[in-house]
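# sequence first, predicted model second:
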Amino acid sequence: MRFEITVDIDAPPETVWNLLKDVERWPEMTESINRVEVLDRPFALSSRARVHQPKIPAATWTVTAFKENETFTWESRSPGVTTIAAHDIVRTPGGTVAVHLTLTQKGPLAPLFSLLTGRLTRRYVTMEANGLKAKAER
C-alpha cells in the first residue's frame, strides 16, 4: 500500500517544520494520534518514538532520514510488514510551503494489512495533514 497527500500551508517554513518535528505535540493537531513518546532525544536521525493511535496497536518508529527544516522519514516494523512514513516540506516562491506526506507498507503481509487497515490509515494521514495545516495557519 502507498498513500500520499499534499497540503498547501500559508505559514513560514520554519513554523511548519517546528510543528512537524515536535511529534510529542501531534495529539494537539489531530485526533488520529492519542500520544507520542520520544524515546531518544533530541529528535533526529536514529531517534525512536512510541506512537499510540486509536484502533491501532502502539508502534515504535525509528527515524531513518532527517534533514533539518526539510524532511524526516521514519519506519515501524511488525511481523511481516514495514511501514515507512515520509514528511517533506517544499518551499514555494511565495514564502509558504507545501507539505507532502507519504505512507508506504511493504513486506509479505502488507497486502493483508492494506485490506484490514488501509481505509483507516488513509483517513489518519489525511487528518494529520489537515491538522498540521490548521495549527500552522493559526
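Great, that's in hand. Numbering: from 1, shown residues only.
# C-alpha only now, for contacts and for neighbours.
Will do.
# would you say Ser32 is within a helix?
No. According to DSSP: H, G, I helix; E, B strand; the rest coil, Ser32 belongs to no helix; its state is coil.
# check contacts around it.
Residues in contact with Ser32 (Cα atoms under 8 Å, 6 or more residues apart in numbering) are 53-54, 124, 127-128.
# nearest to Glu14 among those residues?
Lowest distance from Glu14 to those (Cα to Cα) belongs to Glu128, with 18.1 Å.
# quick check: the closest one touching Met29?
Yes. In this structure, Glu128 is within contact of Met29 by Cα atoms under 8 Å, at 7.1 Å.
# re the thing from before, are any of the contacts of Ser32 buried, and which?
Buried subset of those (neighbour count, 16 or more other Cα atoms under 10 Å): 53, 124, 127-128.
# and of these, the nearest to Glu68?
Using Cα to Cα, these come closest to Glu68 at Glu128, 20.0 Å.
# let's bring in a second one:
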Amino acid sequence: MPGLQHSVTIAAPPARVWAVLVDVERWPERIPTVDAVERLDAGPLAVGSRTRVQQPRLPEAVWTVTGLVDGVSFTWESSSPGVTVTASHVVEPHAAGSSLTLALTVSGPMSGVGWLMTRSLTRRYVETEAASISAVAETAGA
C-alpha cells in the first residue's frame, strides 16, 4: 500500500499541539496547503465527523473521522472512485515538548496510478502541514 510518514519535534506541550491540530476549521489561515475547510457536522471532531477540504492542485475531498483518541490522535479517510486515502495525525510527548507524526496511505484498485501522479505533491503538502502546525503551536497565542 503506497504511503508516507513525516514526523516533527515541536517545542510546545502535547495539549497545545493537539488543540491546533484538531481545529481543522482554522487550517486555511494556518496552513498554506489548505484553501478551504467546511465541517459537515457540529461539535468537536469525533468518529463519524465529516469535513470537506479543498487543497491546491487536488480534487475537493470529504474526510470522515474513522478513529480518534482525544488529545493523542485522529485518523480520517477520503474516498474517490478506485482510491481511498487514509491520513493519521498523532501527537506524543517528547523531551523537547511534543512529537507530531502525520502519515498517509493510499489503497484501492487505482491507488498505484494515483500515487504515482500525486506522491511528490503529497509529500510537500504533508511536510508543509507539519511545519505549519509546529509554528502555530510554538507561538504563545496558539
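Okay, I see it. All values derive from a computational prediction rather than experimental measurement.
# looking at the second structure, which of the contacts of Ser32 of the first structure hold up?
Retained in the second structure by both residues aligned by TM-score structural alignment, their matches' Cα atoms under 8 Å are the following of the contacts of Ser32 of the first structure: 53-54, 124, 127-128.
# about what we covered before: dump the buried ones among the contacts of Ser32 of the first structure to CSV, plus distance to Phe3 of the first structure.
Listed next are those as CSV, based on distance: Cα to Cα, whole Å:
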residue, distance to Phe3 of the first structure
Gln53, 18
Tyr124, 11
Met127, 13
Glu128, 13
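# among those, which one lies nearest to Phe66 of the first structure?
Phe66 of the first structure has its nearest neighbour among these in Glu128, at 19.1 Å by Cα to Cα.
# confirm that closest one sits in a strand?
No. Remark: Glu128 of the first structure does not belong to a strand; assigned using three-state DSSP, it is helix.
# mind checking how far it is from Pro108 of the first structure?
Distance, Glu128 of the first structure to Pro108 of the first structure, using Cα to Cα, to the nearest Å: 27 Å.
# before we move on, what about Lys67 of the first structure?
Distance from Lys67 of the first structure to Pro108 of the first structure, counting by Cα to Cα: 30 Å.
# returning to that earlier point: tabulate the contacts of Ser32 of the first structure in a markdown table, adding columns for distance to Trp17 of the first structure.
A markdown table is the format used below for the contacts of Ser32 of the first structure (distance: Cα to Cα, whole Å):
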| residue | distance to Trp17 of the first structure |
| --- | --- |
| Gln53 | 22 |
| Pro54 | 25 |
| Tyr124 | 20 |
| Met127 | 17 |
| Glu128 | 14 |
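# what's the closest of those residues to Ile9 of the first structure?
Checking those against Ile9 of the first structure by Cα to Cα gives Glu128 as the nearest, at 13.0 Å.
# contacting residues for the residue lying closest to that closest one once chain neighbours are set aside?
Nearest residue to Glu128 of the first structure in three dimensions, chain neighbours excluded: Thr30, at 5.6 Å (Cα to Cα, 6 or more residues apart in numbering). Neighbouring residues of Thr30 of the first structure by Cα under 8 Å, 6+ apart: 127-128, 131-132.
# need the max-distance pair from the residues you listed.
Spatial extent of those (Cα to Cα) is set by the pair Met127 and Leu132 at 8.5 Å.
# strands of the second structure, residue ranges please.
Residue ranges of the strands in the second structure, as given by DSSP state E, are 3-10, 36-39, 50-54, 61-69, 73-80, 83-94, 97-107.
# the fourth one - contacts with which helices or strands?
Identification of packing neighbours for strand 61-69 of the second structure by 3 or more Cα pairs under 8 Å, 6 or more residues apart in numbering; DSSP states H and E yields strand 50-54, strand 73-80.
# can you spell out the matching residue range in the first structure for that strand?
Structural correspondence for strand 61-69 of the second structure: residues 59-67 of the first structure, per TM-score structural alignment.
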